[in-house]
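S.K.: okay, predicted coordinates and the sequence, questions at the end:
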Amino acid sequence: MSSSKTPIVIGYLMKIIALVAVIAIMLLAIGVEYFAITQIAKNLSSIITGTSKEDIVVKDVLKSLDIVLLGVIFFTMAASLFELFIQKIDSLPDWLSITNLDQLKAMMIKMIIVVMAISFTGKIITWDGETEIAYYGVGLAAVIAALSYFLLVKQEEK
């Protein structure tokens, strides 16, 4: 093999590896969304039949929302990786169009912060007065502060 063809072969191998990752993430996203839909159906059933207490229903609905958002994160990551490493997708909305890895990381961090906030809200709703929620909240706030600081630093580097 001549040395002039080596970069072409490496480029194709990188695209194949990226495509395998994109397919795996898409399958994971589909699985997560399927699970979310089954949970939502259970939630609707308990709401309609009135078989659960209000705080349990709210907690379960928030968990379902968490799962849906997790699936959306996986779909977003797959589309972004596809666009970043394989081919530009013209039909993507501007907010989802990724041109570099830093943009992808920033988008994922923002989505993770939203999921963490929803998860904590569910814990607050079902809180039974124990003090551990304060430690959980402080830990969560520290993680969100660190992630937000990371985003700020990356924004200032531009």
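M.R.: Looks like it arrived, so ask away. No experiment lies behind these values; they were computed from the predicted model shown. Numbering: from 1, shown residues only.

S.K.: make it CA atoms for all contacts and neighbour counts henceforth
M.R.: Fine.

S.K.: and M111, how many neighbours?
M.R.: 17 (other C-alpha atoms under 10 Å).

S.K.: for it, which non-adjacent residue is closest in space?
M.R.: I73 (6.8 Å; C-alpha to C-alpha, 6 or more residues apart in numbering).

S.K.: give me the number of residues near the one you found?
M.R.: I73: 19 surrounding residues under other C-alpha under 10 Å.

S.K.: longest helix anywhere in this structure?
M.R.: The longest helix of the chain (DSSP state H) is helix 6-49.

S.K.: so which helix or strand takes in the residue nearest to M111?
M.R.: For I73, the enclosing helix or strand under DSSP states H and E is helix 54-85.

S.K.: okay, now the one to match up with it:
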Amino acid sequence: MEKILEKSRNLILIAVVSSLAASIAAFLWGAAKTATIILNLVVSYGKDPLAAISLIGLMDTFLIATALLIFAVGMYELFIKDISLPEWLIIRNLHDLKVKLSSVIILVMAVIFLEHLVEWKDPQGTLFYGIAIAVVSASLIAFSHFRGKD
């Protein structure tokens, strides 16, 4: 039974490979979006009123790709084996992984709010949207300051 449990940790490779594939796809999608946005900027001579929104959305795509990469690397490091990484990406326990992902989630929400703010259709809706994002962000920041027992 112990050998089965020891080998079962390799099941995490499903999550690692899937997240890595999704991250690669998101980075490629971001690169394709970048090419399209640049082409649109050139064709419109930079006068496209939606260019700013497109550029902000581009950041969002790359942040999501980064979150998927952090998740894949973190799960591999936690369950399979340590790998040589920059200090900021080293994940020692589940709490470290949650904190790093929370940071990216906060950035994604900030970018989404900025997109919403640039479009500015409903002031009251934008205010409530901003408050909701602020509450979630504050919760994630507070969570990151409390050390888990993972």
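M.R.: Everything's here; your move. Because the structure is a prediction, the values reported are computed rather than measured.

S.K.: hmm, back to that, and the residue nearest to M111 of structure 1? What does it align with in structure 2?
M.R.: Mapped onto structure 2 by TM-score structural alignment, I73 of structure 1 lines up with A67.

S.K.: could you tell me how far the residue nearest the centre of structure 1 is located from D60 of structure 1?
M.R.: Nearest residue to the geometric centre of structure 1 (C-alpha atoms, centre = their mean): I73, 2.7 Å. Between I73 of structure 1 and D60 of structure 1 the computed distance is 20 Å (C-alpha to C-alpha, to the nearest Å).

S.K.: next one: E54 of structure 1
M.R.: 10 Å.

S.K.: quick one: which of these two has more around it?
M.R.: D60 (19 against 13).

S.K.: excluding chain neighbours, what is closest to the residue mapped onto that one from structure 2?
M.R.: Matched by TM-score structural alignment, D60 of structure 1 corresponds to S54 in structure 2. Distances taken as C-alpha to C-alpha, 6+ apart place I37 nearest to S54 of structure 2, at 6.9 Å, with adjacent residues excluded.

S.K.: now check structure 1 for the residue matching that neighbour.
M.R.: With TM-score structural alignment as the criterion, the equivalent of I37 of structure 2 in structure 1 is N43.

S.K.: list the contacts of its match.
M.R.: Contact analysis of N43 of structure 1 by C-alpha atoms under 8 Å, 6 or more residues apart in numbering lists V57, D60, V61.

S.K.: closest one to P93 of structure 1 out of the residues you listed, please.
M.R.: Using C-alpha to C-alpha, the shortest approach to P93 of structure 1 within the contacts of N43 of structure 1 belongs to V61, at 28.1 Å.

S.K.: you'd agree the closest one is up against I40?
M.R.: Yes. Using C-alpha atoms under 8 Å, V61 of structure 1 is in contact with I40, at 7.1 Å.

S.K.: that older thread, how about the next helix or strand after the helix holding I73 of structure 1, aligned to which bit of structure 2?
M.R.: Counting by DSSP H and E, the next helix or strand C-terminal to helix 54-85 of structure 1 is helix 101-125. Mapping helix 101-125 of structure 1 onto structure 2 (TM-score structural alignment) gives residues 94-118.

S.K.: on that earlier part again, could you measure from the residue nearest to S54 of structure 2 over to G57 of structure 2?
M.R.: For I37 of structure 2, the distance to G57 of structure 2 equals 10 Å [C-alpha to C-alpha].

S.K.: same thing with G130 of structure 2?
M.R.: 17 Å.

S.K.: identify the residues contacting T76 of structure 1.
M.R.: Counting by C-alpha under 8 Å, 6+ apart, T76 of structure 1 touches L96.

S.K.: repeat that for the one 4 residues further on.
M.R.: Contacts for S80 of structure 1 were tallied using C-alpha under 8 Å, 6+ apart; they are L96, S97, I98, L104.

S.K.: go again with 6 Å.
M.R.: Counting by C-alpha atoms under 6 Å, 6 or more residues apart in numbering, S80 of structure 1 touches I98.
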